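Visitor: no sequence for this one, just the structure:
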């Protein structure tokens, strides 16, 4: 059983992300088109049967390009959203720094939430539980493997720690996760193995 994790395309700089409703830039759309083309051209290699996506606009726009290229209907769900940064979502950096000085993802205590949002601990638990539920559905054959999951950098980073059985906190080092990068995990007898990290060959073509 394989799971392919994909980060959305490039979005606008200068704004706080999280649950932002801002979409992709022109670059991000082009990256997503190139990813869709790459996955289509390598369909036998990846053998993707199911596509699931975060329902935030930047992930949806990325998934629409994959959906068009592979002719596979995407399931959109809030389960795979980035961390909920509440009132800071989509806010200009300068405005956020003025209204909420010093409040960043890695400055929060693990049980301290963003204003109107969630805490790092809640975020980690949400993603871990979503992944466990995904595995249960796959094992019960309620969905087809292999699964491609379009989500966000923070989510993929947590999944690295979950799948490699490493302890995580919001100050842990961040795995390299570029826009529209592919990260391939395979479940084997002794656990999960990483087959492909941060693959962006489609952006070089």
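Guide: Everything's here; your move. Given the structure is predicted, the values throughout are model-derived calculations rather than measurements.

Visitor: rest of the way, CA atoms for contacts and neighbours
Guide: Will do.

Visitor: Let me see the ranges of the strands in the protein.
Guide: Ranges of strands in the chain, per DSSP state E, are 2-7, 50-54, 74-77, 147-151, 182-188, 191-199.

Visitor: for this structure, what spans make up the helices?
Guide: Secondary structure of the chain (DSSP state H): helices at 26-41, 43-46, 57-70, 93-99, 120-139, 153-163.

Visitor: Tell me which of these is the most buried.
Guide: Ranked by mean neighbour count, those are led by helix 57-70 with a mean of 22 (mean count of other CA atoms under 10 Å).

Visitor: Residue 48 contacts residue 145, doesn't it?
Guide: Yes. Using CA atoms under 8 Å, residue 48 is in contact with residue 145, at 7.1 Å.

Visitor: follow-up on the earlier one: want to try CSV for the helices of the chain, with distance to residue 107 as columns?
Guide: CSV is the format used below for these (distance: least, CA to CA, whole Å):
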stretch, distance to residue 107
helix 26-41, 28
helix 43-46, 38
helix 57-70, 25
helix 93-99, 13
helix 120-139, 10
helix 153-163, 15
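
Visitor: How many neighbouring residues does residue 12 have?
Guide: 16 (other CA atoms under 10 Å).

Visitor: hmm, who's touching stretch 167-181?
Guide: In this structure, residues lying in contact with stretch 167-181 by CA atoms under 8 Å, 6 or more residues apart in numbering are 6-10, 28, 31-32, 35, 105-108, 110, 120-121, 153, 156-158, 160-161, 198-200.

Visitor: Give me the buried positions along that stretch.
Guide: Buried positions in stretch 167-181, judged by neighbour count with 16 or more other CA atoms under 10 Å: 168, 170, 177, 178, 179, 180, 181.

Visitor: Next one for the comparison:
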């Protein structure tokens, strides 16, 4: 049975400021590095056969902490990068509302319905994440795999594997270094057994 451990990267300064990061390569903050170590400590308790990561530094550094604990190499995939938001990157939600008005507000409420700069559409994002899943499962079928990526792309991955409509995008959230778990059953269906769990961060409070 194939198992995916889906982990969002640690906190960045742009996360704190609520800025769109997209494919802009923003590093982990000091808190983000502590969060990365916390999820790495948690993953000691799980059997892991392979680690895949986005090639953006905030994800790769988070994956690096896990790789050290597991003594595994990191396979980087550009298909695991965050959603490309083009000219929106670097701006906050309130700034984009001022610049683009109703055009942005419509997207913010129903991102699956409207185009956006960069990648263009949620359908395009979904096609990219399907390629990533195909690469990972073809290389490590019936294995337990850590995937360290980004909030937006992991949400699309979860919806895709669970065969959920893209309209669910705004219905759930993934926090920094959250752990979600998906299992592929013998029927070929994927089942979600854990979502957005961050109990490993309790030691930081």
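Guide: Sure, I can see it. These numbers come from a predicted model, not from an experiment.

Visitor: Which of the helices of the first structure sits closest to residue 79 of the first structure?
Guide: Among the helices of the first structure, helix 120-139 comes nearest to residue 79 of the first structure, with 6.3 Å by CA to CA.

Visitor: got the angle for that closest one vs strand 2-7?
Guide: 140 degrees (axes from the mean of the first three to the mean of the last three CA atoms, to 10 degrees).

Visitor: what sits up against helix 120-139 of the first structure?
Guide: With contacts defined as CA under 8 Å, 6+ apart, helix 120-139 of the first structure is touched by 79-80, 83-84, 105, 108-113, 143-145, 155, 158-159, 162, 169-170.

Visitor: Kindly report the same for stretch 147-159 of the second structure.
Guide: In contact with stretch 147-159 of the second structure (CA under 8 Å, 6+ apart) are residues 4-9, 51-54, 59-60, 62-63, 80-83, 125-126, 129-130, 165-166, 168-169, 173-176.

Visitor: residues in the first structure aligned with it?
Guide: Aligned using TM-score structural alignment, stretch 147-159 of the second structure spans residues 149-161 in the first structure.

Visitor: Distance of residue 90 of the first structure relative to residue 187 of the first structure?
Guide: 36 Å (CA to CA, to the nearest Å).

Visitor: So which of the two has more stuff around it?
Guide: Neighbour tally, residue 90 of the first structure and residue 187, criterion other CA under 10 Å: the higher count belongs to residue 90, 19 against 13.

Visitor: Just tell me what residue 37 of the first structure corresponds to in the second structure.
Guide: In the second structure, residue 37 of the first structure lands on residue 41 (TM-score structural alignment).

Visitor: Its match reaches residue 69, doesn't it?
Guide: Yes. In this structure, residue 41 of the second structure is within contact of residue 69 by CA under 8 Å, at 7.4 Å.

Visitor: Common neighbours of those two, please.
Guide: With CA under 8 Å, 6+ apart, residue 41 of the second structure and residue 69 have no common neighbours.

Visitor: Quick check: the gap between residue 154 of the first structure and residue 3 of the first structure.
Guide: In terms of CA to CA, residue 154 of the first structure sits 17 Å off from residue 3 of the first structure.

Visitor: what do you get for residue 168 of the first structure?
Guide: From residue 168 of the first structure over to residue 3 of the first structure the distance is 21 Å, taken as CA to CA.

Visitor: And for residue 101 of the first structure?
Guide: Distance, residue 101 of the first structure to residue 3 of the first structure, by CA to CA: 38 Å.

Visitor: Mind checking which of these two has more residues around it?
Guide: Per other CA under 10 Å, whichever of residue 101 of the first structure and residue 3 has more neighbours is residue 3, with 22 against 10.

Visitor: so how far is residue 141 of the second structure from the residue nearest the centre of the second structure?
Guide: Residue closest to the mean C-alpha point of the second structure, counted by CA atoms, centre = their mean, is residue 150 at 2.7 Å. As judged by CA to CA, residue 150 of the second structure and residue 141 of the second structure stand 23 Å apart.

Visitor: Many thanks, have a good one.
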